[in-house]
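> my questions are about this predicted structure, shown below with the sequence.
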Amino acid sequence: MLDIESLTPREALGKALADLGDLRSDVVVLVADTGETTRAKLFAERHPERFFNVGIAEQSLVGIAAGLALAGFMPYALTFAAFMTRGWEQARNSVDRLALPVRLVGTHAGFADAYDGPSHQALEDIALFRVLPNFTVMAPADSCEVYKAVTASATLKGPAYIRVGRDFHIPVTCGLYDKFEIGKAYVVLDGSDVAIFTTGVVLPFAIEAAQFLKDRGISAAVVHFPTIKPLDYAAVEKYASVTGAVLTVEEHMVYGGFGSAIAEYLSQTRPTKMAIMGLKSYGRTAKSPQELYQYFGLTPENIAARAEELVKLK
């Protein structure tokens, strides 16, 4: 059996789709001329009769997926996350308003495509899909979680947006839990002074930051939210109550994303000292995602420093 941990996130995506195709004859996969780059080709190799390349036409990608859903299929539509947003109108009007079981998978999300510059770096996609009432929104942390999230998405009755990277990942969830549950947060480290909430690939940065804080005598909880919508409100409530200080970290704009979802809830239920770490501008061209994390301050050291500031504010 292939070790999922050894795969890149996009390879885990392709394998998950191919395996789903083995289990379900209603699963179809569509791409916008991105079969190779998203690794959807792994599905195409096993199930060529259920694989469709619509060309570089993202609005058609989403619209055709909606039509296939109306015909009784379970479509997975794949393209770069930055370009999936071109089909947002179709996602709203053709998919969400009818609550169709369409899964939109945005690959190369965040800084994953560092090499092609800001035009290819999706830093707004969580906000755009989180605002649609019927959409489930997921951001797995690594290849193991990509495989589990894609597999679990087949149980949903409504639409979903799944955010996937490219090649960079630090596998930390593979032994973290046995079963992926949509809408559930996972406690990676317990703590009492500050809670660091994460989603997506920045989870290992938060774990390292918690160690820095421990060395300074600060007890930091790390709670990972692979599902951004629906949010695990019980986990948010518990750790906001225990620590009185919440820091959210995401590879996304600070406007309307994961941190905003946490803030929306806490501001109405339990006002808490809080900070949101993410981006406030577009990305830039770089040789690697790691170079961009460093440039924009999404590093374990900076996470630890911001968390320590929150503790002092308490």
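Everything's here; your move.
> rest of the way, CA atoms for contacts and neighbours
Will do.
> how near is V236 to L189?
14 Å (Cα to Cα, to the nearest Å).
> which of the two has more residues huddled nearby?
V236 (21 against 17; other Cα atoms under 10 Å).
> which residue, other than its chain neighbours, is closest to that one?
Sequence neighbours aside, I262 is the residue nearest to V236 in space, at 7.4 Å (criterion: Cα to Cα, 6 or more residues apart in numbering).
> alright, now check it against this:
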Amino acid sequence: MIASFADPGQRTAPAPFGHALARLAEQDARIVGLSADLAKYTDMHVFRDAHPQRFFQMGMAEQTMLGAAAGMAEVGLVPFASTYSVFATRRAYDFLCLDIAEPNLNVNVVGALPGLTTGYGPSHQATEDLAILRGCPNLTIVDPCDAVDIEQAVPQLAAAPGPTYLRLLRGNVPSVLDEYDYRFQLGKAAELRTGRDVVLISTGLMTMRALQAAQRLEADSVDVAVLHVPTVKPLDREAVLAAARTDRLVVTLENHTVVGGLAESVASTLAFAGVGTRVVPIALPDEFLAAGALPTLHDRYGLSTDAIVQRVRAELGGTPRPTRPGAAQPTVPPTA
């Protein structure tokens, strides 16, 4: 059973990554797929069944899989190598860094179960994968919101000249962004909603929650903008600066530890540009998380829509608002 973060009755698409990769392979003979004994659980089985001669089952050997993908890229193929995010980052980082990123090869690493998308506990919860990989040169990092993002991202990842890392949402994945006239552009953020009072800068599945929270807050006459950041590295700094250079409350949302992910990337962007805007991080705490049911865990760790709405209301009610664009704000410890 694949746990889903989709809401009851929400519109979903089955295995969007696998179907997008299989379609792309029909047009591009260079596309190959690899799996570390997890094809079914990374949606790579869709590609395997459609193109069995171009699929390589590497067994439970993630280092070998990434090394083989590097060799395939050296001879002109375009590999997509899939496993769980914890194994691609914690277990095989050296191979990703030196075999793939250092020679700047077109290898696309696909990591399932990013952040808090499983209740299996710390052995499978990749809550720190962005922190690990943001420091790797040449690597492009994509954290999609939904099935629309994934389907549109796959061809662009294949076309990118260097290595990429995709935080995969698997199984029945919600479809949300097609309601917002959205198109995925590698390296670009997208403003999905405008708003005068609050701007939510979000990535990954948290953009879905940001949109839900914005609709809920409308009932309180709170006008909320949502800036979706599907590419975490390289960050669309111009879009982030434009969003933060106002008198709005700035909140970041990510399915990742508060250490080393979107919040710190946004905060450093503002600091380096001399913008003194306070950033409120909604993220996972800097700790190993519990096992359990996803809805319960998302409530417990502040990723649910209810938790986001409560946090924004508290910030608006208890935090002095700036009186001019770029006004400095008191600093607070980075808690989830």
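Great, that's in hand. As the structure is a prediction and not an experimental result, all values here were calculated from the model.
> and the TM-score between these chains?
TM-score of the superposed chains, computed with TM-score structural alignment, normalised by the length of structure 1, equals 0.92; 306 aligned residues with a Cα RMSD of 1.7 Å.
> coming back round to it: alignment lookup: the residue nearest to V236 of structure 1 to structure 2.
Matched by TM-score structural alignment, I262 of structure 1 corresponds to V266 in structure 2.
> ok, its match to A153 of structure 2 distance?
22 Å.
> and the strands in the stretch 1-150 of structure 2?
12-14, 31-35, 55-57, 78-84, 108-112, 140-142 (DSSP state E, counting those that start in this stretch).
> which of those strands sits closest to A225 of structure 2?
strand 140-142 (21.5 Å; Cα to Cα).
> mean per-residue distance, that closest one to structure 1?
Compared with structure 1 after the fit, strand 140-142 of structure 2 shows a mean deviation of 0.5 Å (mean Cα distance after the TM-score superposition for structure 1).
> quick one: the helices in the stretch 151-300 of structure 1?
Using DSSP state H, counting those that start in this stretch, the helices of the stretch 151-300 of structure 1 run over residues 203-215, 233-243, 258-269, 289-295, 300-313.
> which of those is buried the deepest?
helix 203-215 (a mean of 21; mean count of other Cα atoms under 10 Å).
> mean shift of that helix relative to structure 2?
Compared with structure 2 after the fit, helix 203-215 of structure 1 shows a mean deviation of 2.2 Å (mean Cα distance after the TM-score superposition for structure 1).
> that helix aligns to what range in structure 2?
Going by TM-score structural alignment, helix 203-215 of structure 1 sits over residues 207-219 in structure 2.
> what's that stretch in contact with?
Applying Cα atoms under 8 Å, 6 or more residues apart in numbering, the set of residues contacting stretch 207-219 of structure 2 from outside is 145-146, 176, 200, 202, 223-226, 228, 253, 303-306, 308-309.
> next up, the contacts around P14 of structure 2.
171-173 are the contacts of P14 of structure 2 under Cα under 8 Å, 6+ apart.
> rebuild those as a markdown table, extending it with distance to A244 of structure 2 and neighbour count.
Below are the contacts of P14 of structure 2 laid out as a markdown table (distance: Cα to Cα, whole Å; neighbours: other Cα atoms under 10 Å):
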| residue | distance to A244 of structure 2 | neighbour count |
| --- | --- | --- |
| G171 | 35 | 22 |
| N172 | 34 | 19 |
| V173 | 30 | 25 |
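> re earlier: so which of the strands of the stretch 1-150 of structure 2 comes closest to T246 of structure 2?
Among these, strand 140-142 sits nearest to T246 of structure 2 (Cα to Cα), with 26.7 Å.
> quick one: closest of the helices of the stretch 151-300 of structure 1 to V102 of structure 1.
Closest to V102 of structure 1 of those is helix 258-269 (Cα to Cα; 21.9 Å).
> run the chain-centre distance for that closest one.
18 Å (Cα atoms, centre = their mean, to the nearest Å).
> check stretch 241-255 of structure 1 too.
15 Å.
> now do the buried residues in that stretch.
Judged by neighbour count using 16 or more other Cα atoms under 10 Å, the buried positions of stretch 241-255 of structure 1 are 241, 243-255.
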